[in-house]
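Asker: Just a sequence and a predicted model for now, questions to come.
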Amino acid sequence: MTDLVGHFLMFSLVGVIFLLAPLLIGLLVRPNKPTDEKISVYECGEPTIGTSYIQFDLRFYVVALLFIIFDVEVAFFFPWAMIFGGSMQLADAQLDHRAELSAKLLDQPATAATHEISRQTAMDIGLLGVGDILVFFSVLLVGFAYVWKRGDLDWVRAVAQEIQEKAKQDGPPVPAPLPIEQREPAPVA
């Protein structure tokens, strides 16, 4: 037990040293020459829209949330695939090791497999699994269609709409005054 604690403390100490050493070296070595350009706010090349209280375009946030939602939902396919694959193996008419596979699916030791899953039960489980995944996938598709219809995936169109709405609010553009060289002389009275 003491050996484990010693290893843990040594690992923690080395980790802290590896984290702090580059920061301290950088603090001592890097030059400190601030200019107006260096201390200005970096906006990723995006023109600002709205007030400065919103520090980033909200479309980044929406797209990130949509990615996380649909990415996490796909992770639910893996447990389903394991159960479906096992039940389809049991439904196979040419299977020789049915008792071992039944024990594995029922979470029992192979010697204590008193309950064996029949071919018909395995087929019923497989069909139920297909129905479940179709319902799950259809809910995902409905959510995707809603997001698509709402326009959250149309990045360029949203910018064009914002520009058009801003132009409508501002009114028609006012022509810029001509330079002095191009103006007609005022009539002399």
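Answerer: On my side now, so go ahead.
Asker: Could you use CA atoms for every contact and neighbour count after this?
Answerer: OK.
Asker: Residues contacting stretch 79-91, please?
Answerer: For stretch 79-91, the external contacting residues (CA atoms under 8 Å, 6 or more residues apart in numbering) are 95, 98, 101-102, 105, 117-123, 125-126, 129-130, 133.
Asker: Just to be sure, which of those are found in helices?
Answerer: The members of the contacts of stretch 79-91 that map onto helices under DSSP state H are 98, 101-102, 105, 119-123, 125-126, 129-130, 133.
Asker: Which one (most neighbours) among those residues?
Answerer: Counting neighbours by other CA atoms under 10 Å, residue 102 comes out on top of these with 24 neighbours.
Asker: Nearest to residue 157 among the ones in helices among the contacts of stretch 79-91?
Answerer: Comparing the ones in helices among the contacts of stretch 79-91 against residue 157 with CA to CA places residue 133 closest, at 33.7 Å.
Asker: which residues sit in contact with the closest one?
Answerer: Per CA under 8 Å, 6+ apart, neighbours of residue 133: 77, 80.
Asker: next up, a second structure to put side by side with the first:
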Amino acid sequence: MPDYFHGYAVVGLVAVAGVLFVTVSFGAGRLLRPSVPTPEKLLAYECGVDPVGEGWAHTQIRYYVYAFLYVIFAVDSVFLFPWATVFSAEGYGAATLVEMFVFLGFLSAGLLYAWRKGVLAWT
């Protein structure tokens, strides 16, 4: 039983060390950097050109939907690669095959729903 929790302890210590490292780095940067704000430094920088016009830009929602669909299928690929390695192991063939088809069925249902709603029409 101690070996079981040892793996989690190592992951926890690495996570704490990472958070501590980031916190100390940002704190040291805040203490050591010079801070002389001027109106010119507080302007938005766009390729060396002074900002003109308002800062609000309209973006159509369909780009976010495409990004969301991409994330869904990127997660799909994250699950497919380990599945392919387990599928070849002895005794796991039929069970992992059924589980992966159920998983792909859920993804296909989501894609079919998006297609039926007209989300995938690029106009």
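Answerer: Received it, and whenever you're ready, just let me know what you need. The model shown is predicted, which means the values in this text are computed figures rather than measured ones.
Asker: Give me the TM-score for these two chains.
Answerer: Aligned and superposed, the two chains score 0.54 in TM-score terms (TM-score structural alignment, normalised by the length of structure 2); 94 aligned residues with a CA RMSD of 3.8 Å.
Asker: circling back to that earlier point, need the max-distance pair from the ones in helices among the contacts of stretch 79-91 of structure 1.
Answerer: Largest pairwise distance in those, by CA to CA, is 25.2 Å, between 98 and 133.
Asker: which residues in structure 1 form helices?
Answerer: 2-29, 58-75, 77-91, 98-105, 119-150, 155-170.
Asker: need the contact list for the most centrally placed residue in structure 2.
Answerer: Nearest to the geometric centre of structure 2 sits residue 71, at 7.5 Å (CA atoms, centre = their mean). By CA under 8 Å, 6+ apart, no residues touch residue 71 of structure 2.
Asker: Alignment lookup: it to structure 1.
Answerer: Superposed on structure 1 with TM-score structural alignment, residue 71 of structure 2 falls opposite residue 68.
Asker: The alignment partner in structure 1 of residue 111 of structure 2: neighbour count?
Answerer: Residue pairing (TM-score structural alignment): residue 111 of structure 2 is matched to residue 144 of structure 1. When neighbours are defined as other CA under 10 Å, residue 144 of structure 1 has 15 of them.
Asker: what's near enough to touch residue 144 of structure 1?
Answerer: By CA under 8 Å, 6+ apart, the contact set of residue 144 of structure 1 is empty.
Asker: follow-up on the earlier one: kindly reformat the ones in helices among the contacts of stretch 79-91 of structure 1 as JSON lines containing distance to residue 62 of structure 1.
Answerer: Shown next, in JSON lines, are those (distance: CA to CA, whole Å):
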{"residue": "98", "distance to residue 62 of structure 1": "49"}
{"residue": "101", "distance to residue 62 of structure 1": "45"}
{"residue": "102", "distance to residue 62 of structure 1": "45"}
{"residue": "105", "distance to residue 62 of structure 1": "40"}
{"residue": "119", "distance to residue 62 of structure 1": "47"}
{"residue": "120", "distance to residue 62 of structure 1": "46"}
{"residue": "121", "distance to residue 62 of structure 1": "44"}
{"residue": "122", "distance to residue 62 of structure 1": "42"}
{"residue": "123", "distance to residue 62 of structure 1": "42"}
{"residue": "125", "distance to residue 62 of structure 1": "38"}
{"residue": "126", "distance to residue 62 of structure 1": "37"}
{"residue": "129", "distance to residue 62 of structure 1": "32"}
{"residue": "130", "distance to residue 62 of structure 1": "31"}
{"residue": "133", "distance to residue 62 of structure 1": "26"}
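Asker: for those residues, which one is nearest residue 39 of structure 1?
Answerer: Closest to residue 39 of structure 1, out of all of those and judged by CA to CA, is residue 133, at 52.9 Å.
Asker: roughly how far apart are that closest one and residue 126 of structure 1?
Answerer: Residue 133 of structure 1 is 11 Å from residue 126 of structure 1, where distance means CA to CA, to the nearest Å.
Asker: now do residue 138 of structure 1
Answerer: Look at residue 138 of structure 1 and residue 126 of structure 1: by CA to CA, they are 18 Å apart.
Asker: again, but for residue 80 of structure 1
Answerer: Distance of residue 80 of structure 1 to residue 126 of structure 1, given as CA to CA: 10 Å.
Asker: now swap in residue 38 of structure 1 and tell me
Answerer: According to CA to CA, residue 38 of structure 1 stands 62 Å off from residue 126 of structure 1.
Asker: and what of residue 146 of structure 1?
Answerer: The gap separating residue 146 of structure 1 from residue 126 of structure 1 is 30 Å, by CA to CA.
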